[in-house]
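Q: Provide a 3D model corresponding to the input given below.
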Amino acid sequence: MAEQREQAADDAMMTRIGQVIMLHHAGDREEARDRYLGLWAEIGEDGDPLHRCTLAHYMADAQDDPDDELAWDLRALSAAEGLTEARLALHEQSLAVRALYPSLHLNLAADYVKLGRPEAARSHLTQARAAVGALGDDGYGDGVRAAIARLETRVAAMPPGGGEGPGRGSAGGEPLGPPRRSS
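A: Purely as a prediction, here's the structure:
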């Protein structure tokens, strides 16, 4: 019985996070940020790692400041490091913890590009590339792999010490990070 209550609470929180993601995707960034922060306060810094990882992963995209985006992406990676396969399986049967890492490292690489820190970006791209074997052969996996390749090309053109100022997206108008899984 306690396990069923726990599962219901988990499902409810993931649903609530998903609702804010939909609000954000509909274009209301400010309201989404406010709601994400409210959920973050409920979950807490030491709360369930899946909830923290998911929320921080999406909260990063709602940020206007690249430093804030980096801070949220770092929180997502930190939370993912606390996830176990068993915990993740309670929510998503087909997803392995290791499948989160290509996207998380790609996001961090994109953050560092925006901040003009190519060496940090290269480091996270290396980690993203090393983890792509965990991705499925599906649209999401293909999108993450393509985003890694695009960002690798962009970072390769950056001078080693930086020299590129902060900015959103690439020169071609494409977002720097990976596609997001729908919740």
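Q: only C-alpha atoms for contact and neighbour calcs from this point on.
A: OK.
Q: Give me the residues contacting the longest helix seen in the chain.
A: Scanning the chain for the helix with the most residues, using DSSP state H, yields helix 2-25. With contact meaning Cα atoms under 8 Å, 6 or more residues apart in numbering, helix 2-25 is reached by 29, 31-32, 35-36, 39, 51, 54-55, 58, 62, 90-91, 183.
Q: now do 7 Å
A: Ala32, Arg35, Tyr36, His51, Leu55, Tyr58, Ser183 (Cα atoms under 7 Å, 6 or more residues apart in numbering).
Q: try stretch 66-78
A: 52-54, 56-57, 59-61, 63, 104, 107-108, 111, 114-115.
Q: Now intersect those with the helices, please.
A: Using DSSP H, the contacts of stretch 66-78 in helices are 52-54, 56-57, 59-61, 104, 107-108, 111, 114.
Q: Tell me the one of those residues nearest Leu135?
A: Taking Cα to Cα as the measure, Leu135 lies nearest Leu104 of those, at 12.4 Å.
Q: Count the residues that sit near the residue lying closest to that closest one once chain neighbours are set aside.
A: Distances taken as Cα to Cα, 6 or more residues apart in numbering put Leu77 closest to Leu104, at 6.1 Å, once the chain neighbours are dropped. Residues near Leu77, counting by other Cα atoms under 10 Å, number 23.
Q: compare with the first, here's sequence two:
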Amino acid sequence: MADDRMADIFAAVRLGRGDSEAGRHALRTLWDELGPAGDPLQRCVVAHHLAVLQKTAEESLIWDQRALTAVFSPGIPLDDGLRCFLPSLYLNLADSHRRVGDFDGARMQLAIARGHLRILAEDAYGAMIRSGLDRVEEALLAGSAERLTAE
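A: Take a look at the predicted model:
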């Protein structure tokens, strides 16, 4: 059942890559179906991807915060499946804080993200997260609140 749900989540994520409105709708439906008592990893993944698909920085920040809340909900053990998301979650939080003009909050989230980098392997995913941290930091130094373009 959990595998079927993850398949549904990743199908919605793929849908959002081509059609952000349809992706938002599919992920929001899954979020509502999971509910507050749903699997923390699934809730985290859904919120994490919903944040990326939002139209405004303020909406993205709300979904980034929901993703992190799913990880740190009371009584939820921080297993490796959840722990591996932390650098990416904090990276996205840093970027959302930057985009809403909260540069101090962005710097704090970047520092937390960098503190979790040791969990990442030296692979393509780890390189992508590290590069993302550098890009957000560069934008912060430039005083930019603009959305970063994908590389």
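Q: TM-score of the superposed pair?
A: The TM-score (TM-score structural alignment, normalised by the length of structure 2) is 0.91; 149 aligned residues with a Cα RMSD of 1.6 Å.
Q: Map the residue nearest to Leu104 of structure 1 onto structure 2.
A: Matched to structure 2 by TM-score structural alignment, Leu77 of structure 1 sits across from Leu68.
Q: so its match is in which element?
A: helix 57-71 (DSSP states H and E).
Q: tell me the average deviation of that helix from structure 1 after fitting.
A: Once fitted to structure 1, helix 57-71 of structure 2 is off its aligned match by 0.7 Å on average (mean Cα distance after the TM-score superposition for structure 1).
Q: Distance-wise, check the residue nearest the centre of structure 1 relative to Met158 of structure 1.
A: Taking Cα atoms, centre = their mean, the centroid of structure 1 lies closest to His57, which sits 3.4 Å from it. Taking Cα to Cα, to the nearest Å as the measure, His57 of structure 1 falls 26 Å from Met158 of structure 1.
Q: give me every residue that touches the residue nearest to the centre of structure 1.
A: Trp72, Asp73, Ala76.
Q: If we use 8 Å, what do you get?
A: Trp72, Asp73, Arg75, Ala76, Leu104.
Q: Please list only the buried members of those residues.
A: Burial by neighbour count, 16 or more other Cα atoms under 10 Å: within those this picks out Trp72, Asp73, Arg75, Ala76, Leu104.
Q: Counting neighbours, what do you get for Pro118 of structure 1?
A: 26.
Q: and it, what pairs with it in structure 2?
A: By TM-score structural alignment, Pro118 of structure 1 lines up with Phe103.
Q: Thought Leu93 was touching its match, still the case?
A: No. If you go by Cα atoms under 8 Å, Phe103 of structure 2 and Leu93 don't touch, sitting 11.3 Å apart.
Q: And the contacts of stretch 111-118 of structure 2?
A: Defining contact as Cα under 8 Å, 6+ apart, one finds that stretch 111-118 of structure 2 is touched by Leu86, Pro87, Ser88, Leu89, Tyr90, Leu91, Arg130, Leu133.
Q: how about these in a markdown table, adding distance to Ile76 of structure 2?
A: As requested, the contacts of stretch 111-118 of structure 2 are exported to a markdown table (distance: Cα to Cα, whole Å):
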| residue | distance to Ile76 of structure 2 |
| --- | --- |
| Leu86 | 15 |
| Pro87 | 18 |
| Ser88 | 19 |
| Leu89 | 17 |
| Tyr90 | 18 |
| Leu91 | 22 |
| Arg130 | 27 |
| Leu133 | 27 |
